[in-house]
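Undergrad: Need a 3D model of the following:
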Amino acid sequence: MHDLSNRERLTASGVVMDFAGLRALDDVSLSLGQHEIVGLIGPNGSGKTTLVNVLSGALAPTAGTVTIDGEKVTGLAPRKISHAGLVRTFQTVRLFGTLSVYENVQLGALGAGIRRSQAAAKAHELLELFGIDHLRDVLGDSLSYGQKRIVEILRAIATDCNYLLLDEPAAGLNEEESDRLLGQLSNIPDQFGCGILIIDHDMNLIMRLCQRLHVLNQGKTIAEGTPEQVRANPTVVEAYLGSQAAPEAGAS
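TA: Below you'll find the model as predicted:
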């Protein structure tokens, strides 16, 4: 078990989610510390996005609890959960296309209640830190898909969140863009004290990026552990990884 107390963790305990007789999540428990990266993986339809929706307040669970730094937030509205320190991105990029990169990132900070001068400084810092300051005046609609992904992540970080939930950030990226994303994400927990829970089917990215993996199948947890432990787990290989279990595995 991990040494961090619940006052420094996002936790889900015994989460159940039913939809009209279908049990999408069945007694799922998960934790994320402020200085770690955890991968949430599994086949399509296994309940990954449903769990992220519960954690972020988009869905109220049928049963179970969600806590942020020791405070119960189960069933609270997404805005309140965001103010408690948890922010998410979505499978579909949601930038403001007619605003510049700088304005998009600054809006993340302003939306979190950060003063305008501090929000401006935060946006400038993030653009420089992630090496995209040269794009600061480019409109959102003019960015490449990979660039849009990064800007969306920076907008989330600008909120000063403690936990960042990323839903398939590498989807649609080529190998070079995925490698760049890996390098940029890997530094976030130490630089910002922000834990990352990431869903992605790019196993090459997941296996190199994450300290721990949590595997769902048919709404249930079937494995937890280091990438090496999960890669060697016969149940996970049968349910999801298959040939991806090989060290040279690529995206699924």
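Undergrad: only C-alpha atoms for contact and neighbour calcs from this point on.
TA: Fine.
Undergrad: what about Asp179, distance to Leu185?
TA: With distances taken as C-alpha to C-alpha, to the nearest Å, Asp179 is found 10 Å from Leu185.
Undergrad: what are the ranges of the helices in the protein?
TA: Here the chain has its helices, by DSSP state H, at 48-56, 78-83, 101-111, 116-129, 145-157, 175-186, 188-192, 203-209, 227-231, 234-236.
Undergrad: let's see this one next to it:
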Amino acid sequence: MTSTARILIVEDEPKLVELLTLYLEAAGYACHAVYDGNHVDEALTSFKPDLMLLDLMLPGKDGLTICKELRQHSQLPVIMVTAKVEEIDRLLGLELGADDYLCKPYSPREVVARVKAVLRRYQPQAPAAASTTSGVHIDETRFLAQLDGVTLDLTPVEFRLFALMTHSPGQVFSRDQLLTLIYDDHRIVTDRTVDSHIKNLRKKLEAVRPEQEVIRSIYGVGYKFEEGSV
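TA: Okay, here's the model as predicted:
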């Protein structure tokens, strides 16, 4: 992703939009603003953004609905914004598929840092070799993850977790290691964050293999994917 990436700002506070646009454009991004949730689809088609900064509370269609609908057909990076810090755990539990979450009030510089961090994850990579782990197929260039031939409907964070652990079956990953993968901008987040993502990922894996614990908890340490369990 280049510095000319396009950022769609979905926010109903004009002064905040103006401030965000100022900082993002100074960082080299092209910006387009939408103030009403009902106009997002049109902007997605006409502006073709590389990332969407999406407020939770909007006139018209709300941010939750927009993100859910988007994930039915697109893996466009999304940073969700909420005014309530207690909303973060609830948003994680809803498996919306957002790549990151911000709480108001926030620093415009923090927003720029988060945007850069998320876009880095989507930089084109050399095609990765297909996974040799039994029953698992990972294609990072196509954002495709399969277990026993069944395509998994994973969020971007769940995809990265699954790819990491299946690439090294049997290796125990601490929560700190997994959090570094999810949030590479060195913010402080709690263990509950990674536990929530793992819980949601497990549900999707159990739908394919209900009789097996594909991702195992190691008490007091973290998690591992055992090739022998697949």
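Undergrad: Could you get me the TM-score between them?
TA: In this superposition the chains share a TM-score of 0.32, using TM-score structural alignment, normalised by the length of structure 2; 122 aligned residues with a C-alpha RMSD of 5.4 Å.
Undergrad: thinking again about what came up before, between the helices of structure 1, which gets nearest to Asp18 of structure 1?
TA: With C-alpha to C-alpha as the measure, helix 48-56 is the member of the helices of structure 1 nearest Asp18 of structure 1 (10.3 Å).
Undergrad: tell me which strands and helices that closest one is in contact with?
TA: strand 22-33, helix 78-83, strand 86-88 (3 or more C-alpha pairs under 8 Å, 6 or more residues apart in numbering; DSSP states H and E).
Undergrad: Generate CSV for these, with distance to His214 of structure 1 and mean neighbour count as supplementary columns.
TA: Output for these, formatted as CSV (distance: least, C-alpha to C-alpha, whole Å; neighbours: other C-alpha atoms under 10 Å):
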stretch, distance to His214 of structure 1, mean neighbour count
strand 22-33, 8, 19
helix 78-83, 22, 18
strand 86-88, 18, 25
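Undergrad: can you redo these as JSON lines with distance to Leu197 of structure 1?
TA: Output for those, formatted as JSON lines (distance: least, C-alpha to C-alpha, whole Å):
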{"stretch": "strand 22-33", "distance to Leu197 of structure 1": "7"}
{"stretch": "helix 78-83", "distance to Leu197 of structure 1": "15"}
{"stretch": "strand 86-88", "distance to Leu197 of structure 1": "9"}
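Undergrad: Please identify which of those is closest to Lys48 of structure 1.
TA: Of all these, strand 22-33 comes closest under C-alpha to C-alpha, at 8.9 Å.
Undergrad: That closest one - contacts with which helices or strands?
TA: Using 3+ C-alpha pairs under 8 Å, 6+ apart, the elements in contact with strand 22-33 of structure 1 are strand 9-19, helix 48-56, strand 195-199, strand 220-225.
Undergrad: Can you tell me which of those is packed in deepest?
TA: Among those, the stretch with the highest mean neighbour count (mean count of other C-alpha atoms under 10 Å) is strand 195-199, at a mean of 25.
Undergrad: in structure 2, which spans are strands?
TA: Remark: strands assigned in structure 2 by DSSP state E are 6-10, 30-34, 51-55, 78-82, 100-103, 136-139, 144-147, 150-151, 172-174, 215-218, 222-225.
Undergrad: got these as a markdown table, with mean neighbour count and distance to Arg121 of structure 2 columns?
TA: Shown next, in a markdown table, are those (neighbours: other C-alpha atoms under 10 Å; distance: least, C-alpha to C-alpha, whole Å):
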| stretch | mean neighbour count | distance to Arg121 of structure 2 |
| --- | --- | --- |
| strand 6-10 | 23 | 15 |
| strand 30-34 | 19 | 19 |
| strand 51-55 | 25 | 12 |
| strand 78-82 | 23 | 12 |
| strand 100-103 | 19 | 12 |
| strand 136-139 | 20 | 15 |
| strand 144-147 | 18 | 15 |
| strand 150-151 | 14 | 22 |
| strand 172-174 | 17 | 20 |
| strand 215-218 | 17 | 23 |
| strand 222-225 | 21 | 22 |
